[in-house]
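[1] I'll drop the sequence and a predicted model, then ask my questions.
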Amino acid sequence: MAESTGVLPGLSPVAGKPVHAAFDGGRLTSDAGVLLLAEIDRRLGVCERLARCIEDPRAPERVRHTLAEMIRFRALLIAAGYADANDCDALRSDPAFKMAVGRLPESGGDLCSQPTISRLENLPGPVALKRMMAAMVELFCDSFVTVPRRLVLDIDDTEDRVHGAQQLSLFHAHYDGRCFLPMHIYEATTGKPVAVILRPGKTPDGTEVALVLRHVVRAIRARWPRVDILVRGDSHYGRHEAMSWCERNRVGYIFGLGGNTVLLGRVTALAEDAAMGRVAGEVDKVRRFGEFRYAARSWKVERRVIARVEASAQGTDTRFIVTNLTGTAKALYETTYCARGQMENLIKAHKLHLASDRTSCSKATANQFRLLIHTAAYWLLHTLRSLAPKASFWREAQFDTLRLGLIKVAARVTEMVTRIKVSLPAGFPYQESLAMLAARTAKLPP
């Protein structure tokens, strides 16, 4: 890395003494925390798993950057807040990133450039991508120390605006623009990602939802045949094909259900009771719950539908859900279904904090690969957060807070003959937390 001695002009004197600031501090990094993320990756094997799914067409004797090194570099950049592939050019000589990828900070060669990353993104085809998505489900299963008794899979999609007529992009009237609608699946209890799938900018139909559920559930059940699985989603996913598949395969479901005149007619008495209860009790809101058997025109069987009616000063609000679970209507709605609201935070972490909507490639396969690398970065930060004690501030911190507090750490890196010295700031405010997380990372199984 070339040394810069440029001066920052115009700084005000302090206590009468002039301030001279220049880029002459030596070989420093602003992201020493990526060394910790690299240790997590070595133990989880996230980037190595993805790399093994790709056939490298290059001549081995001419390879300067392995697939695993490039994927790790890109995932670490994303985790550290550098979501653009162009950032590879600016940070390919950074000592912390070089060490994280396995190269010496001074004598080791620079990391890959942006054009190399772009070629990597366009390398995997559909078969390699299928293998990578299967590898991510395998990683999800491997992350559990013991066999879970029950898994709660939250499924939802999110808007991903595009800049042009990229493959799979469609105009969506609700979002008033061309977009993708990638599908996200997370395990609700742990917040671990299961699958992130690039898909066209349209609402998924029942066949597509059933196909995705079949692949994911079968992969999980191949590892744990007896695990109970519950699938939760909004009304986009409450399709007859998806529910029928769940019913045939011992999978619980609870989906939102769009209202219509037939459904609203079934809860007229319930709505009147809620309104009367609010007036009689002189309270702001009154909720009433009811249930009945119902079959939409496209359904072949009747299913259990739960209605929630809420009367307030703004009027009466009615919501419906459909489920094959047992339990009271109130508990299923308020405790089981409404808990899927946490899914929004998980998608926010993936989309906002890791900028996974940077899907600007023209090819759909390249954009799907980007989503997988962003998911790899999600795994690194999620694992770092899970290593914090339950009572710790870091255990509930958002990814951007983790990044600012524990990844964006200045350090001087000195390469010696027999060792490498990383000197961290004496005034770093989270020394104990960083040391504790490093110690816990070292205890992770390889």
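    Looks like it arrived, so ask away.

[2] CA only for contacts and neighbour counts going forward, please
    Noted.

[3] any idea which helix or strand carries C141?
    helix 126-142 (DSSP states H and E).

[4] Break down the stretch 151-300 of the chain into its helices, ranges please.
    206-223, 240-248, 261-266, 268-281 (DSSP state H, counting those that start in this stretch).

[5] which helices and strands sit right next to the first one?
    Right, the one you point to is helix 206-223. Here helix 206-223 touches helix 126-142, helix 240-248, going by 3 or more C-alpha pairs under 8 Å, 6 or more residues apart in numbering; DSSP states H and E.

[6] Specify the stretch among these that is closest to A376.
    helix 126-142 (8.6 Å; C-alpha to C-alpha).

[7] could you pull out the helices for the stretch 301-446 of the chain?
    Using DSSP H, counting those that start in this stretch, helices in the stretch 301-446 of the chain cover 329-331, 342-348, 364-386, 399-402, 431-442.

[8] Just put the ones you listed in JSON lines and tack on distance to G256 and mean neighbour count.
    Listed next are the helices of the stretch 301-446 of the chain as JSON lines, based on distance: least, C-alpha to C-alpha, whole Å; neighbours: other C-alpha atoms under 10 Å:
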{"stretch": "helix 329-331", "distance to G256": "14", "mean neighbour count": "17"}
{"stretch": "helix 342-348", "distance to G256": "14", "mean neighbour count": "18"}
{"stretch": "helix 364-386", "distance to G256": "27", "mean neighbour count": "23"}
{"stretch": "helix 399-402", "distance to G256": "29", "mean neighbour count": "19"}
{"stretch": "helix 431-442", "distance to G256": "40", "mean neighbour count": "15"}
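
[9] Included below, for side-by-side comparison, is a second structure:
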Amino acid sequence: MNFNPRVKMNFDGGDLTSDAGLLLYKEFDHKLGLSEAVEELLVVHDSVFHRDHPNSDVVLQKLYQHIAGYHTDDHADDLAVEPLLTMLLGKESLASQPTLSRFNDKADIATAKSLECVNETLQRRVYAIKPQNQFVFDLDSSSFAAYGKQHGANFNYHYQQHGFHPLFCFDGLTGDCLRAELRAGNVVKSSGLWDQF
């Protein structure tokens, strides 16, 4: 593992994890510079200050949690001292659920745009490694269920659920997500297609 030469694999017991697959993601992160891009480009105007968990660390923790299948902020409390996640993120312990929730509360449009810049930076790095002669833009919408009274969450008759109706643009050749736009739940499937992309 080039991202951390101190990491050794053995089968002698010790600190155990059920998320060893994250080692491969960390290696990918190391080669492509995901963590560095988040640290450099993340914008949170009304920053949440926590001496142990800068905003970029919180975003990376949320990202690794999602990759491992821990999709809610509540999982952070159970993962606080998970040996592999803490090692991958270089922490003694992970940020707690309240810290993640405070970050969510402070994130705004500028934060979302800065995360789009992170995605674009990574895409440029990938295309620099493996240039493409052509692109196929695959546009599609999806449904995200919402529970509560979030702004923009509405009933969608096509999906028969209350939530949002985001629009995605994928690279049809690689499957990479090039762009995403969150839309209200009651927006017609192709509405605003040309305006967004």
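    Yes, it's here. Only a predicted model underlies this, so the values are computations on that prediction, with no experimental measurement involved.

[10] Superposed, what's their TM-score?
    Superposed pair, TM-score by TM-score structural alignment, normalised by the length of the second structure: 0.81. Supporting alignment: 181 aligned residues with a C-alpha RMSD of 2.2 Å.

[11] what's the average distance of the helix holding C141 of the first structure to the second structure?
    Compared with the second structure after the fit, helix 126-142 of the first structure shows a mean deviation of 2.1 Å (mean C-alpha distance after the TM-score superposition for the first structure).

[12] circling back: out of the helices of the stretch 151-300 of the first structure, deepest packed?
    Ranked by mean neighbour count, the helices of the stretch 151-300 of the first structure are led by helix 240-248 with a mean of 18 (mean count of other C-alpha atoms under 10 Å).

[13] which ones are touching I40 of the first structure?
    380, 383-384, 441, 444 (C-alpha atoms under 8 Å, 6 or more residues apart in numbering).

[14] so which of these hold up in the second structure?
    For these, the subset whose aligned partners also touch in the second structure (both residues aligned by TM-score structural alignment, their matches' C-alpha atoms under 8 Å) is empty.

[15] just to revisit the earlier point, rebuild the helices and strands packed on helix 206-223 of the first structure as a markdown table, extending it with distance to L437 of the first structure.
    Output for those, formatted as a markdown table (distance: least, C-alpha to C-alpha, whole Å):
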| stretch | distance to L437 of the first structure |
| --- | --- |
| helix 126-142 | 21 |
| helix 240-248 | 40 |
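
[16] Quick one: closest of those helices to R218 of the first structure.
    helix 126-142 (10.3 Å).

[17] Give me the range in the second structure that the closest one lines up against.
    Per TM-score structural alignment, the counterpart of helix 126-142 of the first structure in the second structure is residues 109-125.

[18] for the matching stretch, which positions count as buried?
    Residues of stretch 109-125 of the second structure classed as buried under the neighbour-count rule (16 or more other C-alpha atoms under 10 Å) are 111, 114-119, 121-123.

[19] center of the second structure - which residue?
    L63 (4.2 Å; C-alpha atoms, centre = their mean).

[20] before we move on, back to that, nearest to I347 of the first structure, out of the helices of the stretch 151-300 of the first structure?
    Per C-alpha to C-alpha, nearest to I347 of the first structure of the helices of the stretch 151-300 of the first structure: helix 206-223, 17.9 Å.

[21] That closest one to helix 126-142, inter-axis angle?
    Put simply, helix 206-223 of the first structure runs at 50 degrees to helix 126-142, going by axes from the mean of the first three to the mean of the last three C-alpha atoms, to 10 degrees.

[22] Check whether Y159 of the second structure really touches F144, as I assumed.
    No - in this structure Y159 of the second structure lies outside contact range of F144 using C-alpha atoms under 8 Å: 9.5 Å.

[23] Can you get me the centre-to-centre distance for the match of helix 126-142 of the first structure and its chain?
    11 Å (C-alpha atoms, centre = their mean, to the nearest Å).

[24] Looking at the helices of the stretch 301-446 of the first structure, which is nearest to M99 of the first structure?
    The closest of these to M99 of the first structure is helix 431-442. By C-alpha to C-alpha, the value is 15.7 Å.

[25] now for the closest one, which elements pack on it?
    Using 3+ C-alpha pairs under 8 Å, 6+ apart, helix 431-442 of the first structure sits against helix 34-44.

[26] which residues in the second structure does the helix it packs on match up with?
    By TM-score structural alignment, helix 34-44 of the first structure lines up with residues 22-32 in the second structure.

[27] average offset between the matching stretch and the first structure?
    With mean C-alpha distance after the TM-score superposition for the first structure, stretch 22-32 of the second structure averages 2.0 Å from its match.

[28] Strands of the stretch 51-200 of the first structure, start to end?
    In the stretch 51-200 of the first structure, the segments counted as strands under DSSP state E, counting those that start in this stretch are 150-157, 160-161, 170-172, 177-180, 183-187, 192-197.

[29] which bit of the second structure covers the fourth one?
    Per TM-score structural alignment, the counterpart of strand 177-180 of the first structure in the second structure is residues 161-164.

[30] Brilliant, that's me finished.
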